[in-house]
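**Q** following is a predicted model, sequence given first.
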Amino acid sequence: MDLDAYQLVHGPAWQRLDTLTKQRRRTGAEADELVRLYQATATDLSMIRSAAPDPEMVTRLSQTLARARSAIAGTHEPAWRDVTRFVAVTLPVAMYRIRWWTVTVGALFVLLAVVAGAWVATQPDALAAMGSPAERQEYVDRAFAEYYDPGAGFAATVWTNNAWLTAQCIAAGITGIGPVYVLASNAISVGATGGVMAEAGELDLFLQLIAPHGMLELTAVFVAGAAGLRIFWAWIVPGPRTRSRALAQEARSLFTVAIGLVGVLAVSGLIEGFVTGSSLPWWLKIVIGAIALAGFWAYVLVLGRRGVRDGETGDLEADRAGYELATAG
């Protein structure tokens, strides 16, 4: 294809499309012309991409078509229907698709935490690295339990910290290393704390204070780690899709998980802020935490399975993702 000649012939139509797109008001005839030029320019862009993919011209025409599409279809305004769809379809489907990744991440996290805890509890050098005997005794006797100070302020602090942690896991997913580092460092930290408590004969207190909120909180961390690693895996093993498309689809789908986990961690924060450190019997605290965890998995498995069965992926619809062009008629 002679690109210069092609542009000379079709350039006036592209310019006319750009002019019509920028107009605030159009007559009926101009609106029809806008649609016709949009379709023709979309065809031109497809031909240029396949025969003479000049980057500058492809970018310019893509931008013109994007503006024209907005002019034809109108800008999308969020509505309650979109919010409902996000909560009932998009989010559970995204989480459902990585359920086995989540289970695997969780199992490895717990294994590493147990190994770290056993190492600290049984190895004098590792235990000494956690502080002097007096510091460890102070932590076991007072500091660990006093950390869980009931109240809204504590719940809000825990919520924001954990939401930031999970967002980092997902955002750093493309590196592959980021989620692994966050998960491993947290597993070692939790395990080492448990090891200090176990060595002092207070493992039961550790589990009582960790379990009520920790069941849901750690599950959220596992989901975030799974989402981040799944994004990395889509980049490494894209399957039948192009690498860029696979990465874009998985990233769009799984970044919704970061938004959804804000709500999950809000529930966990409320439990940690008002249940864990309360005067309720320890068994009741654990039951509350277990109910919250069961509710989360019921939400993911029931709604997620239904959405996947209906063909949902958690990604944007094809036209909003830019994989389909709007057509008239």
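**A** Received, thanks.
**Q** switch to C-alpha atoms for all contacts and neighbour counts from now on
**A** Fine.
**Q** where do the helices of the stretch 1-150 of the chain begin and end?
**A** Under the criterion DSSP state H, counting those that start in this stretch, helices of the stretch 1-150 of the chain are mapped to 3-22, 28-51, 55-73, 80-85, 91-97, 99-122, 124-128, 133-138, 144-147.
**Q** my guess is residue 126 contacts residue 118. True?
**A** No: Residue 126 is beyond contact range of residue 118, at 10.0 Å (criterion: Cα atoms under 8 Å).
**Q** and the comparison structure, right after this:
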Amino acid sequence: MDIDRFIAVHEAEWARLADLARRAGSGGKGLEHGEVDELVRRYQRVSLHLSQARTVHQDPGLVRRLSEVVGAAHAAVHGVRVSRFSTVKRFLWSTFPAAVWTCRRQLLASALVFFGTAVVVGLIFWQAPNRIDLVMPRSTQKAYVEKDFVTYYSENPSAVFFSEVTTNNIQVAILAFGLGAVLVVPGVIVLFENGAYLGLVAGLFATRGRFWNTFVVYIAPHGLLELTAITFAGAAGMRVGWAVFAPGDRTRAEALGDEGRRSVTVVLGTALGFLGAGLIEGFVTGSPALPAGVKVAVGVLAVAAFLLWTLGRGRAAAAEGWTGSLEELRPSYIPVDPLAPPAPLPGPVGWVPDPLAPRAALAAAGSVTAAASAAAAAPAAGPEA
């Protein structure tokens, strides 16, 4: 069955389920006698339609629509109530990591542009120190290496410095994201320029014999996390921009909408990375009380935790059915594994109710959840052996 016929055949049932789920939102009080059973049956059938839409038709718009309908019905059947805390938890544990995982190819490209440029430029200036004179006067080089670079991290109160650097880092990330979304190339240029500056500074300290004991000690604590977060923002922008060139089986408008919502998720989550980097830069990097080894260890642990959270958890979240779109934060949204059948209603172990079998009307129980519980207490109402 092609997608147009699939929609035409089932359109009325989807609309009916959406109406039942909406009316059941107050605990089933808005449902007429017998509609509770109808809600349960239609919920199970439309769950199968959603799995078919994901695996066979693979139309993002249809999948999104059915996800909303099935999610609302799921909430009505199981009595789901999503708190604000649960929404935040969902974002941090599922939506944001899944969004990062979907951007992994763009993330690799972003990291190669940024860090690759830094390494190449750093090696060029290290091997030919005289070239630094072309972009920075010798007097400035000396002052920067021997004083200015270090005092920058300690001349202001920690709280003030934290606020300033966090704001600045977020602005850089927004710039990398926004320009990357404009046909990719402008965002690549921003990453290249920032990578080149990092390489210039690294090369300067290397030529003065202070790469490890000064540059690394004062960059690694916050910089590993901060620079990683910048590449994340750049990758999000690249994904949006690339959707214009390669929308896949979607229209360009649909592709931009889908990738835009997913990329905004990445940018919002990346802001937490900048917050962490700002805290480290404000309170750890310039602290005279902490040994150099401790500072560097803090930076390594911070970026390792960030990558484990985003990429490690992201792979698992994507396998669970999360896509990273902001729409997943809606209370009614539930991820659907395209290879798994819809979850059965509560009942005796091993018993799965027949979605087409009639049930006794239980609207008087006051809620749809009560209907499921009553079904569990009377397994004889299930399919015959």
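**A** Received, thanks. As the structure is a prediction and not an experimental result, all values here were calculated from the model.
**Q** relative to residue 193 of the first structure, how far out is the residue lying closest to residue 126 of the first structure once chain neighbours are set aside?
**A** Among residues not flanking residue 126 of the first structure along the chain, residue 120 sits closest, at 4.9 Å (Cα to Cα, 6 or more residues apart in numbering). According to Cα to Cα, to the nearest Å, residue 120 of the first structure and residue 193 of the first structure sit 9 Å apart.
**Q** more neighbours: which of those two?
**A** Ranked by neighbour count (other Cα atoms under 10 Å), residue 120 of the first structure and residue 193 place residue 120 first, with 25 against 22.
**Q** return the residue of the second structure aligned against the more buried one.
**A** Per TM-score structural alignment, the equivalent position to residue 120 of the first structure in the second structure is residue 125.
**Q** kindly report the same for residue 223 of the first structure.
**A** Under TM-score structural alignment, residue 223 of the first structure pairs with residue 232 in the second structure.
**Q** cool, and residue 46 of the first structure?
**A** By TM-score structural alignment, residue 46 of the first structure lines up with nothing in the second structure.
**Q** residue 144 of the first structure too?
**A** With TM-score structural alignment defining the correspondence, residue 144 of the first structure maps onto residue 149 in the second structure.
**Q** would you agree residue 191 of the first structure is in contact with residue 119?
**A** No: here residue 191 of the first structure lies out of contact with residue 119, judged by Cα under 8 Å, at a distance of 9.0 Å.
**Q** which one of these two has more residues nearby?
**A** The residue with more neighbours, out of residue 191 of the first structure and residue 119, is residue 191; 25 against 18, by other Cα under 10 Å.
**Q** for the more buried one, give its distance to residue 109 of the first structure.
**A** 10 Å.
**Q** likewise residue 247 of the first structure?
**A** On the measure of Cα to Cα, residue 247 of the first structure and residue 109 of the first structure end up 26 Å apart.
**Q** what about the equivalent of residue 171 of the first structure over in the second structure, helix or strand, and which?
**A** Matched across to the second structure, residue 171 of the first structure falls on residue 178, judged by TM-score structural alignment. According to DSSP states H and E, residue 178 of the second structure maps onto helix 158-180.
**Q** average gap between the helix or strand that that helix is followed by and the first structure?
**A** Toward the C-terminal end, the helix or strand that comes next after helix 158-180 of the second structure (DSSP H and E) is helix 185-207. Here helix 185-207 of the second structure, set against the first structure after superposition, deviates by a mean of 1.1 Å using mean Cα distance after the TM-score superposition for the first structure.
**Q** from the contact counts, what lies against helix 185-207 of the second structure?
**A** Taking 3 or more Cα pairs under 8 Å, 6 or more residues apart in numbering; DSSP states H and E as contact, the helices and strands that helix 185-207 of the second structure lies on are helix 104-127, helix 158-180, helix 217-245.
**Q** thinking again about what came up before, distance to residue 254 of the first structure added to the helices of the stretch 1-150 of the first structure, as JSON lines?
**A** Putting those into JSON lines (distance: least, Cα to Cα, whole Å) gives the following:
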{"stretch": "helix 3-22", "distance to residue 254 of the first structure": "34"}
{"stretch": "helix 28-51", "distance to residue 254 of the first structure": "29"}
{"stretch": "helix 55-73", "distance to residue 254 of the first structure": "25"}
{"stretch": "helix 80-85", "distance to residue 254 of the first structure": "16"}
{"stretch": "helix 91-97", "distance to residue 254 of the first structure": "6"}
{"stretch": "helix 99-122", "distance to residue 254 of the first structure": "12"}
{"stretch": "helix 124-128", "distance to residue 254 of the first structure": "38"}
{"stretch": "helix 133-138", "distance to residue 254 of the first structure": "41"}
{"stretch": "helix 144-147", "distance to residue 254 of the first structure": "33"}
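**Q** for residue 219 of the first structure, which of these is the nearest?
**A** helix 99-122 (7.2 Å; Cα to Cα).
**Q** chain center to that closest one, what's the gap?
**A** 22 Å (Cα atoms, centre = their mean, to the nearest Å).
**Q** mean distance, it to its aligned residues in the second structure?
**A** Mean for helix 99-122 of the first structure is 2.3 Å (mean Cα distance after the TM-score superposition for the first structure).
**Q** give me the contacts around that helix.
**A** With Cα atoms under 8 Å, 6 or more residues apart in numbering as the contact definition, helix 99-122 of the first structure has outside contacts at 126-127, 183-184, 187-196, 198-199, 219, 222-223, 225-227, 230.
**Q** how about stretch 237-244 of the second structure?
**A** For stretch 237-244 of the second structure, using Cα under 8 Å, 6+ apart, the contacting residues are 103, 106, 176-184, 187, 252, 255-256, 259-260, 263.
**Q** next: stretch 175-191 of the second structure.
**A** With Cα under 8 Å, 6+ apart as the test, stretch 175-191 of the second structure has contacts from 110, 113-114, 230-231, 233-242, 244, 267.
**Q** cheers, nothing more for now.
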